[in-house]
Every structure is written in C-alpha cells, then in structure tokens.
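>>> fold the stuff below for me.
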Amino acid sequence: MVHAEYTVGSVANIIGAKAIMMNDGPLTTLLTDSRRISNAPEALFFALSNRRDGHQFITDVYKAGVRTFVVSKRPNEVLTDANYLIVPDVLQALQALAAHHRRQFDLRVVGITGSNGKTIVKEWLYQLLMPDQNIVRSPKSYNSQIGVPLSVWNIKPVNDVALFEAGISAIGEMRRLEAVIQPEIGVLTHLGAAHDEGFTDREQKLNEKMLLFKDSKLLVGQYEELLSYKDRNTSTKFFCWSRRYDQADLYVIGEDTKKKDLYLRAIYHQQEIECHIPFTDQASVENAITCWSTLLALGYQPEVISERMERLTPVSMRLELKNGVNDCSIIDDSYNSDIQSLEIALNFLKQQNQHPIKTLILSDIYQSGLDEDELYRRVAAMLTDVGLNKFIGVGEALKRHSDLVLIDNKYFYNDTSELLSDIQRLNFRDETILLKGARSFEFERISRALVQKAHETVMEINLNALVNNLNFYRSKLAPGVKVMAMVKAFSYGSGTFEIANLLQYHKVDYLAVAYIDEGVALRTAGITLPIMVLNPEPNAFDKLVNYNLEPEVYSFHLFDELSQYLQDNDIINYPVHLKIDTGMHRLGFEAGEIAELCKLLVQNASFKVRSVFSHLVSSDSSVHDDFTLTQILKFEQAFKQIQEAIGYEFIKHINNTSGITRWGVAHYDMVRLGIGLYGVDAAVTDPAALQPIASLKTSISQIKNIKAGETVGYNRNGSLAKDGRIATVRIGYADGYLRAFGNGVGSMLVKGKLVRTVGNIAMDMCMLDVTGVDAKEGDEVIVFNDQQGIEELAKQIGTIPYEILTNISQRVKRVYFYE
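Now for the predicted structure:
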C-alpha cells in the first residue's frame, strides 16, 4: 500500500509489459496469492509460477474483484474489463516494479542477511530506532524472492529508515534482491548451516550473501566473517565486533549473567562501555551485539543505546493458535501491530471455520506511515473482507474512528485494563478470537485471561512446516494429479480442525479419516472438502449421509449393508470408494472377486463410484520393488475391469507417502499423503526436503542430588553409578511417553544436551540424569524436535514414528504456530 501514484499504464511501462488494457485506473496493492485478496479494485495480481501456476487462479481472483493481472502468456479468453500486462517472467516483473519504487525515495535503507537471526535483528533494530525514526520494515520474515519486493513496496514518503531482510538458498538469488533493496547500510548476522545444501561450501554461501552489500556505504558484522572483505573493499566503511580480536571496532571483553539478564562489557574507541540486555541465551546475545554494533556505527551514544537495549522485548514472528476458555480458539499475535502483519493475521483468522463467531481484538497501530483517517479506513475495509462477527478496539485512535467499523457487535476501550475489567460482559463463547496488539498495550494479559489453562507439557505444531511438506510432495506430481491428505487418528496426533483448516486453505482435494465420527467432527468444524471414511460403521450410516461423508467399501458384506441402507432411504448415486486388495491382505476386494463386484455395481443404482484404490505394502523399500510392481499391475487390471463394466471414469489411486517420490509411474489421478505431511518419510533421503512439524516440550519440576547407588523411581530400578543429579520432569506414560523409554533407553534434551532417563517411567512424570548439566527447576525439556526427531525415539524403543506421534495424549496441550 503506497502513496506514490501508479496506474495500469505506468506499471506496464515500468515492467516493460505488452498491455491489453480496458482501463487505466490506479494501482496501490500487490497480490501474489489468490487466497489473500485485499483492496481488490486497486490491486495488481502477479500470476507467479513457483509452487503452482498462478495463471490457473486468475478467474478466482477476478471474481474477488481484481481487474489487473501480470501474466507470462496471453489469455485464451479476455475477461470483461480486465487488464493483462504480459511479460516474459512474472517474478522478474514484480522485482522490477519494487526496484523502481525503491528508487523513488531518498531514505536510509538497511539490508540484513545471514543464516540465522535476520528477523530478530530486524525487529530489535526497529525497537531501538523507533523512538526517533519513522520506520518501514519487512513484515514477519518476508525475505524471499517474493517477500522482499512486497516489503519494499510499502515504502512511503514519511519513512526515514527502511529495514529489509534478505534470505537466499541458491546461487544467483542475491543479485536480484540487491537490485530491489539497494541498501545503503548492510548488516550481516550469524552465518550458520541453514541452506548449506544450495552451495558448494560455506565460503561460496558467504560470497553470495555479501552481494547484497556490493554498493553499501556501511557494513556491520562479526570481525572474523568480514575480515577478508575489509582488505579488498576500500569504498565501504566497516564496523566489526568480536569476542576474540581486539582489532574489532567493538571488542566484547566480558559477559556477566545476573538472574535472567546479561551485562556486556566491551572496548569501543579505546574506552570501556557496557550494555545490559534481558536475555542470556547465546543466539540472543549474538543478535543483541549485532544491534549494539549497528547503533554505534550509526552514531548513537553508548549511554542511549544501553538504555534502549535494556528494554528490548522478545520477538515472536509466529501466530500461536491455542485452545481458549468456553470452547474458544485463540490466535495470539500480540507481539507486534502494523497494517501488513494485520493483513497476514486476518487471513489466518479467515481460514478458521471451527466456530460460528470470528472476533478481532485490535489495538491502535503505530508508525503506519499513513494519515490516521486513511489508516483506519483501510483497516475497516480489511475487516469487511474477513467477515468479522465481533470487533473490540483498544486505544484512543480506534475509539475516535469507531464509526468506520461497519460491524454491529463492536466495543471500544481506552486501554487494556479497561477491557479486562469488562471481560465478563463480553461473554466470549464458541468463538475464534484474534489478538493483535502493539507491544505497549500488553495484550499478553488478555491472552492469559482467555487461554485455557492446561498441562505444562506442550506439543508445538509448526503449520508452516506442514505447508512446506505438502508443497514438496506436490512438486513431484504432474499437473492435475490430486492430493488426498490423511488426517485420521487426530491427524497423526497433530490435531483435527487446526490441520484440516490449513489443508483446505491450501486446496488439497480430499481428506481421509478412519471413522465416521472423525469426519463428523471435521464437518462441524466447518470443513467442506470431500472426506473419505476408511472404516465406515453400519450403525453410523445415518451420520455418514447427513454429513456428506464418502465411505470406503472393501467387502461384499459392507457393500450389501450400505446398499440396503441407501435403498431404504431412497438415496441413489451415493459416492463410494472401492478398496482393492493387491497384496496387503488387510481390507479390500481380491482379484477373484472383481467380476462379481462389477456385476453388482451395474445392477445397483445406490452407488456412484468416486474412486478405486489400493494400498502399497512397502513402497519405501527397494528390497520389495518387485512386489510393489506386482501390486501396481494387479491394481491396473482391477480398475480397468471395473471401468469397462460401469462405463464411466473415476479417480484411481494407489500411492502412499513414500510411493509419491519412488513410484511416479503410479501417481494415476490422485495420491494419498500421510505421515510425509508431518515430516517423516523413509524414502526421502535429502534432509532439507522435509521439515518436522512437531516438537514435544515439558519442564523440570524438581532437581535432586543423588548419591551413587541410591535408587530412583518405582521398583527401585534406577540408580546412578556416581554421585550426581536427577531432574523430575512433567511427562509420563499417560502423556504418551511410554514405559519402554525408562531405565536409560530414552533421552531428552536439556540445555541442548541429550540426557538419559533414570528408573521407570511413571504415569505423569519421569526422571532424567542431569549430572554435569547447568539445569534449573523450571527449565524447558525437549522430548523431540528437529534435533532429536521422532524417528530417533522410534529407534530407541523399536517401533515406528507413527506410534510415537499417535500416542501423544489429548491432555497434552497443542499450540499451533504460523508465520
């Protein structure tokens, strides 16, 4: 959203497009996602072809009110009053437009890159500079080839400083981002292992990242990483920090921990200065030193910097979806408030269908760069697009503009305390509530009041990782091949509507559940996708029909029972999925039964065959490839025989998760994606391809000093060989941490170190040997995450990852993150 004046014609000239123009109206908003439409009359949609071809969604975007499209091919049919800007490369056009926009402004632009810490450094620099600068910055972690131009487009004439982060994963990407950002000041954060796979070595990755700073006048970073560049780049001023080399501009000589704070001491201009930060973990300390260095390089006085850094607050760039009181769902995004991140949060709210009421609690928005009246007019328009049922505004500015909010059920308060004093009257019940507030409004107090109190053991689900995994498997499919997502067994322990809502938003074609009640739960939570039921129970056929669920039919007995029910209720052409047994020998019609099945299908008007499918026994193992091929051939014989008999087409599918990558020949019309969605697939050897979506965390209740030989736990099975310490943690077999993990079989992460269990696992707790670990009561303990994956836990007790995930108890609180 910008103040600079752009029209369809001027944009066509800027990006060098061949234009098919029906009008030359103003353009203020850039769109790249057909599901996220805002300010449609003045929007420009870029039909990108990254994961999916954006051209196929133009009709949907047009129906939402957008009239101007950047495309790479001339449309077969020109929609009424639509403008088409035809370019060779849509992504390059987006970047070219943003680069042009950047050149219109004379402001101090800071470009930030590195492997880790980019977003934290950007947000902390924002906190530190905000008292005396008007700042525009990348929303969330918008640092990709698409995210960077969308961020730069937000520059406005009132901005003094811009903070943009840039992330890359391959050679050639940074040159394009540099042309868009054109930073005057560069900041290099920690260079770690992230995206190493895209480069031949760490030096090549560093060289590529440094291209962002090729024309920068000032560069800030760690001395050890910038040393070689200082020697060969005399036109750039360098400001370096180090813990090891006293030649650095900022030489850190001391770090003193006091409770949860850290006092840093350093030599700067031959004098000792100090800085107090409210963090002690090493990643935060390094990011804080980078910010300290940046402000010194910009000319801020050490005393001013120290005062501001003492007030730094944690940065969470992820939405958290939690269970709330009175059957509510709480979307907690209360760490920052700007119009760009509000749009992202509202889009996530729009995805939620589990409750009949959608509620927004919003604070005043600061430093938007817009006139106050214009700002809240735009906010009001965004609220209308989402379809809110209830709005609660907190702050004097929102109260002044209350008439702009066209929602009947609306409330306004001067501050958070006033809202909390009235919270009982608001009567939150069966609602999805989005909390979106500037940090100064302390919306965490509202979160504490509304979030359901639960067991301290928490399973965190990263929804972005799930989308990454979905897109990985989609990239293996030919255009038109459908995806059925398996969400049975509480989505492999990961959730119900939380997962299904996201899959529905990302346009999977089918969902599959084990039992009818699981399908009913999804329907009542607002899921409208087709749902296949793998084990339909005859005593629940009424629910099957009432909730529009599609049954698997795997035997003549079930065929007859379902057929009779449908005939008794005068139902014809009901969608069914026929299961063929090609070698699993679990459920399904065998080869010798297909002829009889065909005969019954021809005679029976109750059924409409929606799909015919089978299940591969060992698609991940090359040892059984001959058997897999036999299964595929048997399946083809079966579905061809059925199709010839009934005379119409249906969906064919046999591939499960591992088969998607190993057996492309058998993708047919649809694939069934199961545990791969959740980051586990033995057939995928590239460690960067899939992301684990779940982390299971608990905490230490108590620590005891134990003498050698003293016993620990039930039946006196545990002991230490030497004097040491044990930590009792809040997880046991009732939470899904099985008894098999006891007596040193299992391990957990404490302070980044793997420690073994001691003694038997109890119902609600277990003990760990933390001898030699600087652990304290209340410290976080990680059962599994990306460092110790569920595959490792499965190996520890001789089982499979499915069992680990599905055993996590429902009393373990699930928290969902989404960037």
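
>>> CA atoms for contacts and neighbours, from now on please.
Fine.

>>> and the residue positioned nearest the centre of the chain, how far is that from Gln351?
Nearest residue to the geometric centre of the chain (CA atoms, centre = their mean): Asn464, 1.8 Å. Per CA to CA, to the nearest Å, Asn464 is found 14 Å from Gln351.

>>> swap in Glu225?
Relative to Gln351, and taking CA to CA, Glu225 is found at 43 Å.

>>> re earlier: what's the helix or strand for the residue nearest to the centre of the chain?
Applying DSSP states H and E as the criterion places Asn464 in helix 463-474.

>>> pretty sure Ile253 sits against Ile267.
Yes. Counting by CA atoms under 8 Å, Ile267 is a contact partner of Ile253 at 7.1 Å.

>>> all helices for the stretch 101-250 of the chain, in order.
118-129, 147-152, 173-181, 202-210, 223-232 (DSSP state H, counting those that start in this stretch).

>>> kindly reformat those as a markdown table containing distance to Leu383.
A markdown table is the format used below for the helices of the stretch 101-250 of the chain (distance: least, CA to CA, whole Å):
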| stretch | distance to Leu383 |
| --- | --- |
| helix 118-129 | 26 |
| helix 147-152 | 21 |
| helix 173-181 | 31 |
| helix 202-210 | 39 |
| helix 223-232 | 46 |
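
>>> looking at those helices, which is nearest to Pro538?
helix 147-152 (50.6 Å; CA to CA).

>>> centre of the chain to that closest one, how far?
What separates the centre of helix 147-152 from the centre of its chain is 19 Å, taken as CA atoms, centre = their mean, to the nearest Å.

>>> residue contacts, the nearest residue to Leu720 once chain neighbours are set aside?
In this structure, Leu720 finds its nearest non-sequential neighbour in Ala708, 5.2 Å apart by CA to CA, 6 or more residues apart in numbering. By CA atoms under 8 Å, 6 or more residues apart in numbering, the contact list for Ala708 reads Ser719, Leu720, Ala721, Lys722, Asp723, Gly724.

>>> now the last one: how far from Arg425?
Put plainly, it is Gly724. Distance of Gly724 to Arg425, computed by CA to CA: 54 Å.

>>> sequence B follows; please return its structure for comparison with A:
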Amino acid sequence: MNALHLYLQNLDHNYRYIRKHLQPSTQCIGVVKAAAYGSHSIAFAKRLVELGIDSLAVAYTEEGVQLRESGILTPIMVFYPQKDTLQSLLHADLEPCLYSKELMETFESLLNQNGIQNYPIHIKYNTGLHRVGFALEEINWVLDKIVAPCFQLKTVYSHLAASEEKRPSSQCDLQIQRFQHIREQHSHSNKNLPKFHLLNSSGVFNYPELQFDAVRCGIALHGFANRPEWDQQLKPIAELETHISQIHEVHEGESVGYDQGWKASKNSRIACLPLGHADGIGRHYGNQRSSVQIHGNQAPVVGNVCMDMLMVDVTEIQCKEGDRVLLFGKDYTASDFASQGGTISYEILTAIGPRIKR
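Below you'll find the predicted structure:
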C-alpha cells in the first residue's frame, strides 16, 4: 500500500562525493541516529560500513545496541547518553560523548567499579548552540578529569548552530573562534592528542578549511545539505509512494474532511490516499499548503489531514483508483515537500511512521 523506497546506490554516490572532498587524513563519521533519519538504520549502517565509513554515531544508547545486535562492529559514538543507560552502553561497547560533569563522573565511577581502563570517550563542548556540552569555563575541569586511567580520550568536538548560513556568519565565526581555543587548550595539555571535529553535513560544504581530523555526516548522506546548490551535488535516497484508495465526486459547495476544512468552489473529483498524520504527514500539510504528484501532475492536499487518510484534488488529472501517487522522490524531493509544510527535510524523513514499509 505505502512504501518508502531507499535507493542505496544513491547513498553510495553521496558518500563518495563527500569522501572525495575530504582531506585524506580526515575521517568521516556516519550519523545514523533516528533510524538513520527515518530510513532503515541497520541496512543504512551496514552499507556505510561496506563503503568504508570510519565510525558511526547515534543519538541514544538503545540505537547503538540495536546496531551491535545486528552484527555491526564498527566504533559507534553515542551523542546523548543518559545516566540510566550507561551500563547498557558499556555492555554493548559503545563510545559515550560526555557533555556534563555529572555524566562524566557517573561514567568514571561505573568504569572504576568494573575495573576498566582506557575506555574510549568523546568530549562535547557547547560553543554557542546551547544544546548540550561542557561550558568553556569547564575546560580545566575536563582536562584534569581526562587523565584518569579509566578514560581514553578519542575526540573533542562541538556543533555549529548555523553551518548552512552564508559566510561570513557572526554566529559561526564566534563558535569557530571558541573551538580553536578549546583545541589549543587540549593540544597543550594532552600527550596523546585526541582528534578534533566541528563540521556537520552543511559545514562540510561551507567550511572545507575546517575539516580538522573528522567530520560528521548525516543528512548529506541522504541527499541534502541545506542549500540548493549543495543539494544538486547529491542524490536523495528516499522515495515515498502511496496509491489512490477511492475517488469521490464532490459537488460545488460541499466540504471535504474534518471541520469542513475545504469547500468545493465547483464540481470536483477528490482522491483519498491511505496515509495521514499517524504516518508522519502532519496537519500542517493540509488545506492546499502542499501537493502530491500523480502521473507527473501536482494534486493539492485539500481539507485537514486525517490520522490515516488525506485527500487531494484530482479534478484536472486523469487518474483512477489504484494509481500510484508520489509524495517525494528524486525530482520532487523530501526537501521540496517539507518546505510546503513550513518545515525541513530532517523532519519529514524522520517522521515517516512504522506503518510505512521500507
């Protein structure tokens, strides 16, 4: 009925394009959090491993455990480990990104209790995004802590808040300046230098001179880099399709959907599609704010999107029940569709629900 097709050959293209533009010594961290941005985390991660990815990254411990249980042995970073999942993280040989004093001390105690030394960790600093991360004022505290025998510091990193913003960006420039200071402090204090990384997908395109030792790529592997000129170099991997369940003849003045969301200004043909906000197509796509493609024609979404159904106007389109409908794909991309609903490719991709077959 509904399907999200994933074209892994496009992932191959995106990975190779990115790798081609990295310095030979720069590692690529493949970000596969949130079910690999709504696709299929295991299939996606295994393909990256085949392609030669240096390491993987997830948001939470449970995601990393799932990859380990599938047989993936590649190093896996956990961006936002929670205290109550540290034991599971340790058992699965996952690498925590430590971002607060409390978290770091809790993990240190856990390692010492288990008699573990030289366990790989990553340190995250908050340089201006103000999400998670150690404050600049805590650098010395971190430097004192990381010499503990239980830790092996692998990388130090931060995250730009507006990496796609046209240069010069005052926000990014300030964060870059702060990160350079962090890098200098760590470089002067560590005998075994960790690797440093700052750039996400957009940053790889916008700040090629700041690759440092590694970059983190997530959405770019799916074909998007947040600027049209960059997106043109990549290939979307996801295509969301459905089919027409039923077509109604709606007379002038009659309404469609909950709360009489749309009224026909003329006699119309309305097609019902078997997916709705329970599948990730939110109400913000309704009431003619977005459209889908049927036989290459745009069919506007009319009325309010329902939980399991949405309706489109096919008055001017030759179609029948059972015909294929494309929500997004290669030419009319997830980014194009998302923009109609006032959002971004990340949100529509990660919102696609489990009822839709991959």
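
>>> now do the strands in the stretch 1-150 of the second structure.
3-6, 27-31, 55-58, 76-78, 95-98, 119-124 (DSSP state E, counting those that start in this stretch).

>>> in TSV: those, plus distance to Asn226 of the second structure and mean neighbour count.
TSV is the format used below for the strands of the stretch 1-150 of the second structure (distance: least, CA to CA, whole Å; neighbours: other CA atoms under 10 Å):
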stretch	distance to Asn226 of the second structure	mean neighbour count
strand 3-6	20	18
strand 27-31	16	24
strand 55-58	20	24
strand 76-78	24	26
strand 95-98	26	26
strand 119-124	24	21
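
>>> run the angle between the top strand by length along the first structure and helix 463-474 for me.
Criterion DSSP state E: the longest strand present in the first structure is strand 694-706. Put simply, strand 694-706 of the first structure runs at 130 degrees to helix 463-474, going by axes from the mean of the first three to the mean of the last three CA atoms, to 10 degrees.

>>> what's the matching range in the second structure for the following helix or strand past strand 694-706 of the first structure?
Per DSSP H and E, the first helix or strand lying C-terminal to strand 694-706 of the first structure is strand 711-712. Alignment of strand 711-712 of the first structure against the second structure: residues 255-256, by TM-score structural alignment.

>>> next, the mean deviation of the matching stretch compared to the first structure.
Compared with the first structure after the fit, stretch 255-256 of the second structure shows a mean deviation of 1.1 Å (mean CA distance after the TM-score superposition for the first structure).

>>> quick one: which of Ile253 and Ile267 of the first structure has more around it?
Legend: neighbour count by other CA atoms under 10 Å for Ile253 of the first structure and Ile267, higher for Ile267 (19 against 16).

>>> how many residues are close by the nearest residue to the more buried one once chain neighbours are set aside?
In space, and not counting its chain neighbours, Ile267 of the first structure is closest to Tyr251: 5.1 Å by CA to CA, 6+ apart. By other CA under 10 Å, the residues close to Tyr251 of the first structure number 22.

>>> Tyr251 of the first structure matches what in the second structure?
Matched across to the second structure, Tyr251 of the first structure finds no residue, judged by TM-score structural alignment.

>>> and Tyr251 of the first structure, that's in a strand?
Yes. When DSSP: H, G, I helix; E, B strand; the rest coil is applied, Tyr251 of the first structure is found to be in a strand.

>>> scan the contacts of Ala708 of the first structure and report the most crowded one.
Ser719 (21 neighbours).

>>> the residue nearest to Leu720 of the first structure and Val750 of the first structure, how far apart?
For Ala708 of the first structure relative to Val750 of the first structure (CA to CA), the value is 22 Å.

>>> how about Ile660 of the first structure, what's its partner in the second structure?
Checking TM-score structural alignment: Ile660 of the first structure goes with Val204.

>>> which residues touch that match?
Counted by CA under 8 Å, 6+ apart, Val204 of the second structure has contacts Ile18, Gln211, Val215.

>>> pretty sure Leu56 of the second structure sits against Pro75.
Yes. Contact criterion CA under 8 Å: Leu56 of the second structure and Pro75 qualify, at 6.2 Å.

>>> which one's the longest helix in the second structure?
Looking across the second structure with DSSP state H, the single longest helix is helix 170-189.

>>> quick one: that one aligns where in the first structure?
On the first structure, the counterpart of helix 170-189 of the second structure by TM-score structural alignment is residues 626-645.

>>> the aligned residue in the second structure for Ile808 of the first structure - nearest residue in space that isn't next to it in sequence?
Alignment note: Ile808 of the first structure maps to Ile352 in the second structure; criterion TM-score structural alignment. Among residues not flanking Ile352 of the second structure along the chain, Gly280 sits closest, at 4.6 Å (CA to CA, 6+ apart).

>>> okay, now the counterpart of the one you found in the first structure: neighbour count?
In the first structure, the residue matched to Gly280 of the second structure (TM-score structural alignment) is Gly736. Summarising burial for Gly736 of the first structure: neighbours were counted as other CA under 10 Å, giving 20.

>>> tell me the contacts of the match of Ile808 of the first structure?
Applying CA under 8 Å, 6+ apart, the residues near Ile352 of the second structure are Gly38, Asp279, Gly280, Ile281.

>>> for the second one, what are its contacts?
To tie it back to what came earlier, the one meant is Asp279 of the second structure. Met307, Asp308, Ala351, Ile352, Gly353, Pro354, Arg355, Ile356.

>>> list just the nearest of these to Asn140 of the second structure.
When the contacts of Asp279 of the second structure are compared for distance to Asn140 of the second structure (CA to CA), Ala351 wins out at 40.3 Å.

>>> and whichever residue in the first structure pairs up with Cys306 of the second structure, what helix or strand is that in?
Under the alignment (TM-score structural alignment), Cys306 of the second structure pairs with Ala762 in the first structure. Under DSSP H and E, no helix or strand contains Ala762 of the first structure.

>>> tell me how many other residues crowd the nearest residue to Ala762 of the first structure once chain neighbours are set aside.
Counting by CA to CA, 6+ apart, Ala762 of the first structure lies nearest to Gly732, which is 5.3 Å off, once chain neighbours are set aside. Neighbour count for Gly732 of the first structure, taken as other CA under 10 Å: 21.

>>> next one: Arg175 of the first structure
16.

>>> these two touch, right, Arg814 of the first structure and Leu463?
No. Between Arg814 of the first structure and Leu463 there is no contact under CA under 8 Å: 12.0 Å.
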